[in-house]
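compute the structure for the input listed below.
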Amino acid sequence: MMATRPYLCLFWKRTRILTMRLVLEERKFLSKWSPPRYLWRGLSVFVLAGQVIIRSLMGKVHWRNTLQQLERVGPRSVGVCLLTSAFVGMAFTIQFVREFTRLGLNRSIGGVLALAFSRELSPVVTSIVVAGRIGSAFAAELGTMQVSEQIDTLRVLGADPVDYLVIPRVIASCLALPFLTLMCFTVGMASSGLLADSVYGISLNIILDSAQRALNSWDLISAMIKSGVFGAIISIVSCAWGVTTMGGAKGVGESTTSAVVISLVGIFIADFVLSYCFFQGAGDSLKNCV
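Coordinates of the predicted model:
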């Protein structure tokens, strides 16, 4: 028994040394480990959204910056949005008008166009254009300010970057997108009706009458709600990606590209959720225009 004690003491010493080494290695690993970038960037979107909501309710809004961003998001985006909507409408018309005329459903064409544009095409197409044009600009601007330490300078001067940079962009996007959507809806319907009248011989009066019978106020209201949500997604994601930029000019380029891609994914997911909530029980709209 006495002979085994030295071996037991040696065993316990080695075990203790090994345990201490494992603890030290674990501490080194934890000190060097950081969560994946996509994880903390995704969390930053929700944190930034919460800050925007809370500080907006507190009245921390720079209205001058908001008006400048509103002019940028709204009037300066009208041309490209309307042009895109016109050609999307004409392409959509080409796809189904000929089939409807062969089936003798001429009086349903206007209703189908109106419902398709109001419920899906106008808000989604407008948001895609704005995400490519405005979302990329937001991410690039804030990313450049982040890597050049301009955002830190704002903090030193006592200005909150969320109040001064983020909230004006979010408010401008949420206000401008619904009106852009309504204009795109009008232009898309007009281009589709003119194409159907001039190429396929379907009277414009028939198309307008069918659209009026199928469309109701909720269809337009839902389009404005959708586009407002899409505007919030575009602006918050782009700003979050901008203020978390690292790595100089290369990081700015990566943040810009990633912000647009994530914004588009968020738009499509939100579109499905909102469409499911708004139109799950809808199905009688076309009966009025048959």
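
C-alpha only now, for contacts and for neighbours.
Will do.

tell me how many other residues crowd Thr257.
17 (other Cα atoms under 10 Å).

pretty sure it sits against Ala137.
No - contact between Thr257 and Ala137 fails when scored by Cα atoms under 8 Å: they sit 10.4 Å apart.

Val112 is in what secondary structure piece?
Assigned by DSSP states H and E, Val112 belongs to helix 109-116.

which residues does that helix contact?
By Cα atoms under 8 Å, 6 or more residues apart in numbering, the residues outside helix 109-116 that reach it are 93, 97, 100, 189, 192-193, 206-215, 219, 286, 289.

just the buried ones out of these, please.
Neighbour-count burial (16 or more other Cα atoms under 10 Å) applied to the contacts of helix 109-116 gives 93, 97, 189, 192-193, 206-208, 210-211, 213-215, 219, 286, 289.

narrow the residues you listed to those in helices?
93, 97, 189, 192-193, 206-208, 210-211, 213-214, 219 (DSSP state H).

so can I have JSON lines of the residues you listed showing distance to Pro168?
Converted to JSON lines, those look like this (distance: Cα to Cα, whole Å):
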{"residue": "Thr93", "distance to Pro168": "38"}
{"residue": "Val97", "distance to Pro168": "43"}
{"residue": "Met189", "distance to Pro168": "32"}
{"residue": "Ser192", "distance to Pro168": "36"}
{"residue": "Gly193", "distance to Pro168": "38"}
{"residue": "Ile206", "distance to Pro168": "44"}
{"residue": "Ile207", "distance to Pro168": "41"}
{"residue": "Leu208", "distance to Pro168": "39"}
{"residue": "Ser210", "distance to Pro168": "41"}
{"residue": "Ala211", "distance to Pro168": "37"}
{"residue": "Arg213", "distance to Pro168": "39"}
{"residue": "Ala214", "distance to Pro168": "37"}
{"residue": "Asp219", "distance to Pro168": "28"}
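
show me which pair in the residues you listed is furthest apart.
Val97 and Asp219 (21.9 Å; Cα to Cα).

what is the burial count for the nearest residue to Gly89 once chain neighbours are set aside?
With Cα to Cα, 6 or more residues apart in numbering as the criterion, Gly89 has its nearest non-adjacent residue at 4.8 Å, and that residue is Gly188. Counted with other Cα under 10 Å, residues neighbouring Gly188 total 29.

the structure of the following sequence is requested for comparison with the preceding one:
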Amino acid sequence: MELRNIKTFVYAAETGSFTEAAQRQNYAQSTVTQQIRLLEEELGTELFIRMGRRVALSSAGRAFLWHANRMIALEQETLAQFRGSAEPEGIFFIGVIETIATSHYMNSIGAFLQRYPHVRLQVHVSTAPQLRQELLRGGIDMAILLDRFSEIPNIRLLYHAPSPIQFIAAPGNSFAHRPVRLEELTKTAWILTERGTNYRKQLEDDLAARRLFLYDRLEIGTSKTIIDFVAAGLGISILPAVTVANAICDHRVVPLHVVDYEMNMELQILAVKDRWLPQPLMLLAEMVAAAFAEKG
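Next up, the predicted model:
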């Protein structure tokens, strides 16, 4: 299996065209067609669905794309090491939970890409349990998430630090700007993440231990929309402090002072034990950790 054929496959997957893949590499289109055919013969399956002048990845092609990108990244990493290049490069896969994806930590990823322009990142957004599964399966190289701390077999903890979960309300809410007790909050309208989110589950478990329940609930899938609904006065919510920091700074929502309850999760940066982690991802982990240490 030749690496040049694999690179051609990736270009064709990105452009959806054998013609454009040929133009990127200054090849004749017949060369690209032959390279893809050789790959398909080696793998014993069709990688593309041909649709006239356009092509789309088949299910096998989508599965092979991750392996193709990893092989290209490994080549780039190897060349950089043995040629003495100090400039990181390659294609890497990271996973983040949705509340991290909408927080200021994404600025760290932007700063990383500006600093290392030859690195490409593919970011997968999912829940903490699903990201751990993807990590162990090899679908992503590194995961950044918020969850309760626990030792998990075969997962390596690169960094962790406490990260508070914040109750929020609209500035005009009756609970704003005064101390409140948790039981008082159960009697009002709530805007919640979908069932199963780790901090929602923690809250409901802790309420159940006190024989308390949330009676008026609206479930929304994204934290940005939850903040918008809370700011509009439709209810209160609970979200990671890093996710609501900008909305609080802009006075769209206010933090609630709950005198008899608090919750903390852990910001965690995870990789797989005994699996080689490329240098660029170690640099990215350091930048995210530094941003957390600075801003919390």
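
what TM-score do the two superposed chains give?
After superposition, the two chains reach a TM-score (TM-score structural alignment, normalised by the length of structure 1) of 0.23; 101 aligned residues with a Cα RMSD of 5.9 Å.

go through structure 2 and flag its longest helix.
helix 59-82.

next structured bit after that one?
Per DSSP H and E, the first helix or strand lying C-terminal to helix 59-82 of structure 2 is strand 90-96.

list the helices and strands that next one packs on?
helix 59-82, strand 119-125, helix 128-137, strand 142-147 (3 or more Cα pairs under 8 Å, 6 or more residues apart in numbering; DSSP states H and E).

cutoff 10 Å now
When contacts are defined as 3 or more Cα pairs under 10 Å, 6 or more residues apart in numbering; DSSP states H and E, strand 90-96 of structure 2 packs onto helix 59-82, strand 119-125, helix 128-137, strand 142-147, strand 263-272, helix 279-295.

and these as a markdown table, adding distance to Phe112 of structure 2 and mean neighbour count?
Listed next are those as a markdown table, based on distance: least, Cα to Cα, whole Å; neighbours: other Cα atoms under 10 Å:
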| stretch | distance to Phe112 of structure 2 | mean neighbour count |
| --- | --- | --- |
| helix 59-82 | 17 | 16 |
| strand 119-125 | 9 | 15 |
| helix 128-137 | 21 | 18 |
| strand 142-147 | 15 | 26 |
| strand 263-272 | 16 | 21 |
| helix 279-295 | 6 | 16 |
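
quick one: buried residues of whichever strand or helix holds Thr33 of structure 2?
Element membership for Thr33 of structure 2, per DSSP H and E: helix 29-43. Under the neighbour-count criterion of 16+ other Cα under 10 Å, helix 29-43 of structure 2 has 29, 32-33, 35-37, 39-40 buried.

so it versus helix 59-82, what angle?
100 degrees (axes from the mean of the first three to the mean of the last three Cα atoms, to 10 degrees).

now the helix or strand following helix 29-43 of structure 2: buried residues?
The first helix or strand that comes after helix 29-43 of structure 2 along the chain, using DSSP H and E, is strand 48-51. For strand 48-51 of structure 2, a neighbour-count test (16+ other Cα under 10 Å) marks Phe48 as buried.

which outside residues touch strand 48-51 of structure 2?
Residues from elsewhere that reach strand 48-51 of structure 2, judged by Cα atoms under 10 Å, 6 or more residues apart in numbering: 9, 12-13, 16-18, 36-37, 40, 54-62.

now the helices and strands packed on strand 90-96 of structure 2 in TSV, with distance to Leu182 of structure 2?
Supplementary listing: those in TSV, determined by distance: least, Cα to Cα, whole Å:
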stretch	distance to Leu182 of structure 2
helix 59-82	46
strand 119-125	31
helix 128-137	26
strand 142-147	22
strand 263-272	12
helix 279-295	28
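
nearest to Ser163 of structure 2, of those?
Taking Cα to Cα, strand 263-272 is the member of these nearest to Ser163 of structure 2, at 5.2 Å.

packing partners for the closest one?
strand 90-96, helix 128-137, strand 142-147, strand 155-169, helix 198-209, strand 237-240, helix 279-295.

let's have the ones you listed in TSV, adding distance to Ala231 of structure 2.
Shown next, in TSV, are these (distance: least, Cα to Cα, whole Å):
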stretch	distance to Ala231 of structure 2
strand 90-96	25
helix 128-137	26
strand 142-147	24
strand 155-169	7
helix 198-209	19
strand 237-240	10
helix 279-295	23
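
nearest to Ala247 of structure 2, out of the ones you listed?
Once those are compared by Cα to Cα, strand 155-169 is nearest, at 9.8 Å.

distance of Gln268 of structure 2 relative to Ala68 of structure 2?
28 Å (Cα to Cα, to the nearest Å).

actually, Ile165 of structure 2.
39 Å.

swap in Ala56 of structure 2?
Distance from Ala56 of structure 2 to Ala68 of structure 2, by Cα to Cα: 16 Å.

same deal with Ala143 of structure 2?
Distance, Ala143 of structure 2 to Ala68 of structure 2, by Cα to Cα: 20 Å.

cool, and Ile155 of structure 2?
To Ala68 of structure 2, Ile155 of structure 2 is 24 Å away according to Cα to Cα.

just Thr225 of structure 2 next, same as before
Taken as Cα to Cα, the span from Thr225 of structure 2 to Ala68 of structure 2 is 36 Å.

same check on Glu98 of structure 2?
For Glu98 of structure 2, the distance to Ala68 of structure 2 equals 27 Å [Cα to Cα].

likewise Arg4 of structure 2?
11 Å.

which neighbours do those two share?
Common contacts of Arg4 of structure 2 and Ala68 (Cα under 10 Å, 6+ apart): Val10.

hang on, the earlier thing: check which helices and strands the longest helix of structure 2 is in contact with.
helix 3-15, helix 29-43, strand 48-51, strand 54-57, strand 90-96, helix 279-295.

now the helices for the stretch 51-200 of structure 1?
Counting by DSSP state H, counting those that start in this stretch, the stretch 51-200 of structure 1 has helices at residues 63-73, 78-102, 109-116, 122-130, 136-147, 150-156, 161, 167-199.

so how far is the fifth one from its chain's centroid?
Averaged C-alpha coordinates place helix 136-147 of structure 1 at 17 Å from its chain's average position (Cα atoms, centre = their mean, to the nearest Å).

just the angle between it and helix 167-199, please?
Using the same axes, to 10 degrees, helix 136-147 of structure 1 lies at 160 degrees relative to helix 167-199.
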